[in-house]
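Student: Quick one: sequence plus predicted model below, questions after.
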Amino acid sequence: MSLQRPLTIAGFVHIEAGYNNVAPWKEIEWLEKSCQLPFRSIAAIDLTLPCDEFHQLINKLVTFTSVVGCRHILDEQALQLLSSEQVQQNFVTLNQYQLNFEVQMPFADEKAVNKLSHIIANNTDVTFIINHAGMPPTDDCMHSYHSSWYASLSRISAFKNVAIKCSGWEMFDRRYDKLWLADIINQCITLFDVHRVMISSNFPLTLFSCSYKNYWETIIATLSQNQQDLLHNNSKYWYKIP
């Protein structure tokens, strides 16, 4: 992972890679021993753990200086998980620690977004970061999906403790269209304003579609303004990168 001038990597955010979900601190421990650039890390977490076990795990994770939050991949289980009383209680613990939570789920699932909305409203000290632009539609023919996705993002954007991260295009279509990418980013900026939108790479999965260098060149060519905020300042702020 490297860039050539005038592009540079000032720092990064590591989102849990599932190295050891039973003992997620081992992944963090390795990172803090191995990485030189300024960085922050998001640890794996199991939102379904009993409250005592969940609290103990969070207590351990926050002893690592890089940890600013956690992620339980919700995906298609979002409605089931967010409806769970156990999960809702564990969000209260995240709120007490004022941690970030990475929200990875399809925002076209309006029932799940309804549950998420209540959790966000009840946990205002958690910073919720929407992953992969909320999993937008890739086909113009998917009108109903797009309408649900946009309406859900519009609803969630009303909460000021929510930001959105645009990445993961290769997860939806490895030959994604650059005009589509630009359109999704612009829609996110319209909904959240420029200071709550971050552009990231989803490295190493980015390499399914193009080189790391080519990816960032494409992104920069797409952004006509606010490049410093979208590519640097916002991530530094939301993830508390030194």
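Tutor: Right, received. Where do you want to start? Numbering: from 1, shown residues only.
Student: from here on, contacts and neighbour counts on C-alpha atoms
Tutor: OK.
Student: and the residue most central in space within the chain, how far is that from Leu207?
Tutor: Centre of the chain computed as the mean C-alpha position; nearest residue by CA atoms, centre = their mean is Asn131, 3.2 Å away. Noted for Asn131: a distance of 18 Å to Leu207, by CA to CA, to the nearest Å.
Student: again with Leu94
Tutor: If you measure Leu94 against Leu207 using CA to CA, the figure is 33 Å.
Student: more neighbours, those two?
Tutor: For the pair Leu94 and Leu207, the greater number of neighbours falls to Leu94 (21 against 16), based on other CA atoms under 10 Å.
Student: dump the residue contacts of that one.
Tutor: Shown here is Leu94, whose contacts under the criterion CA atoms under 8 Å, 6 or more residues apart in numbering are Ile58, Asn100, Val126.
Student: Show me the residues you listed that map onto strands.
Tutor: Among the contacts of Leu94, the ones falling in strands (DSSP state E) are Asn100.
Student: Put together TSV for the contacts of Leu94, with distance to His14 on each row.
Tutor: Shown next, in TSV, are the contacts of Leu94 (distance: CA to CA, whole Å):
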residue	distance to His14
Ile58	17
Asn100	13
Val126	19
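Student: Please, where are all the helices along this protein?
Tutor: Per DSSP state H, the chain carries helices over the ranges 25-34, 51-61, 78-82, 85-97, 110-122, 143-156, 169-172, 178-192, 212-222, 227-228, 234-238.
Student: A further structure is provided below for comparison with the first:
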Amino acid sequence: MKHKIIDPHIHLFDLVKGQYQWLQTNNPPFWPDKHIIQKNFTEQDLQLNDNFNLGGIVHIEAGFDNKSPIEEINFLRSTISNIPFKAVSFLDMTLSNETFKLQLSKLQLQSNNQLIGIRHIMEGTDNDLLFHENILTNLTLLAELNLIFEAQFEIHNLNASKQLAKYTKSLPSLNILINHCGFPTANKYQQWQQAIDILSPFHNIHIKCSGWEMHNRQYKQLWLKQIINHLLSQFGENRIILASNFPLCLFSKSYADLWQSYYDLNLPNNIWQAISFDNAKDIYQLEAKPSITV
């Protein structure tokens, strides 16, 4: 029996066609193992073991060309041929509403229905961007267009989490995906739990379980289990989504091994079905086949 999964957080690279400033050796982040991902990646690199079939993917912007984000979608359309996919693009969420609306309209028109959401990373000192005066108006437009806001920041910053909760409360039709579990770390675990308490009551907030390698290349299966179990207890199985963060997951383990580690959590079948396939299919509006084949 093979389980059909959807991976809603992957990145593909073409280092000749794209810019990827963050991937350059002389630019931050200065990871000593950055060379592992300084290469081209295509859909053919998404290799699973015999337990799984990949039924769909969501490509998250990777800095292909932030001044013209449609170029990344054009690249994806030219290179992805075998797997249903949607795209989350970069757009500056602090732009004036008029400029944001113009750029988003152009992007949506040219994307041939592949565009499903917007991500503007607000990690570290950039979490101040969450408080920008233009954010609420631009989030309102995303909600009106049924586009997702991918929120990527350290949620243990409780002021930032409370600000996101304010937006969420005022925009109940806006779908928000918190990336990488909100970056839990062992030394900020209590604050992370407090943030989960703040954010979990809002039913339009979903959370993606991925990015484990970002703060600890040697993370253990027990840590993965601890975080996912806590999220299940607070968010419920209908608002949690498993993902890979490929190719950055390669800092810790292979793509196949990561998905096998999820399966090895031995979750009940209904929960596995929800968080490995159904939830991603619904929120990202992916057309895919039934989740389990024999």
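Tutor: Thanks, I have it. Since the structure is predicted, the reported quantities are computational estimates derived from the model, not experimental observations.
Student: related to what we said a few turns ago, cool, now which of the contacts of Leu94 of structure 1 survive the switch to structure 2?
Tutor: Among the contacts of Leu94 of structure 1, the ones still in contact in structure 2 (both residues aligned by TM-score structural alignment, their matches' CA atoms under 8 Å) are Asn100, Val126.
Student: ok, the contacts of Leu94 of structure 1 vs Ser224 of structure 1, which is closest?
Tutor: Asn100 (29.2 Å; CA to CA).
Student: okay, now the aligned residue in structure 2 for that closest one: neighbour count?
Tutor: In structure 2, the residue matched to Asn100 of structure 1 (TM-score structural alignment) is Ile148. The number of residues packed near Ile148 of structure 2 is 21, by other CA under 10 Å.
Student: if I pick Ile148 of structure 2, what's in contact with it?
Tutor: Each residue near Ile148 of structure 2 by CA under 8 Å, 6+ apart is listed here: Ile116, Gly117, Ile118, Leu142, Leu174, Asn175, Ile176, Leu177.
Student: Could you find the closest non-adjacent residue to it?
Tutor: Computed as CA to CA, 6 or more residues apart in numbering, the closest residue to Ile148 of structure 2 that is not its neighbour in sequence is Gly117, at 4.2 Å.
Student: mind checking how far the one you found is from Leu158 of structure 2?
Tutor: Between Gly117 of structure 2 and Leu158 of structure 2 the computed distance is 24 Å (CA to CA).
Student: Just want to know which of these two has more residues nearby.
Tutor: A direct count of neighbours by other CA under 10 Å for Gly117 of structure 2 and Leu158 places Gly117 higher, at 26 against 16.
Student: And the more buried one, how close does it get to Ser261 of structure 2?
Tutor: Counting by CA to CA, the gap from Gly117 of structure 2 to Ser261 of structure 2 is 28 Å.
Student: do Ser173 of structure 2 as well
Tutor: Ser173 of structure 2 sits 34 Å away from Ser261 of structure 2, taking CA to CA as the criterion.
Student: Likewise for Gln108 of structure 2?
Tutor: On the measure of CA to CA, Gln108 of structure 2 and Ser261 of structure 2 end up 36 Å apart.
Student: more neighbours, the two?
Tutor: When neighbours are counted by other CA under 10 Å, Gln108 of structure 2 and Ser261 differ, and Gln108 comes out ahead with 17 against 14.
Student: In structure 1, what residue corresponds to that one?
Tutor: Mapped onto structure 1 by TM-score structural alignment, Gln108 of structure 2 lines up with Val62.
Student: repeat for Lys253 of structure 2
Tutor: Counting by TM-score structural alignment, Lys253 of structure 2 lines up with Cys210 in structure 1.
Student: What does Arg217 of structure 2 correspond to in structure 1?
Tutor: Under the alignment (TM-score structural alignment), Arg217 of structure 2 maps onto Arg174.
Student: Next, the contact list for the closest residue to its match other than its chain neighbours, please.
Tutor: Nearest residue to Arg174 of structure 1 in three dimensions, chain neighbours excluded: Ser209, at 5.1 Å (CA to CA, 6+ apart). Shown here is Ser209 of structure 1, whose contacts under the criterion CA under 8 Å, 6+ apart are Glu170, Arg174, Arg175.
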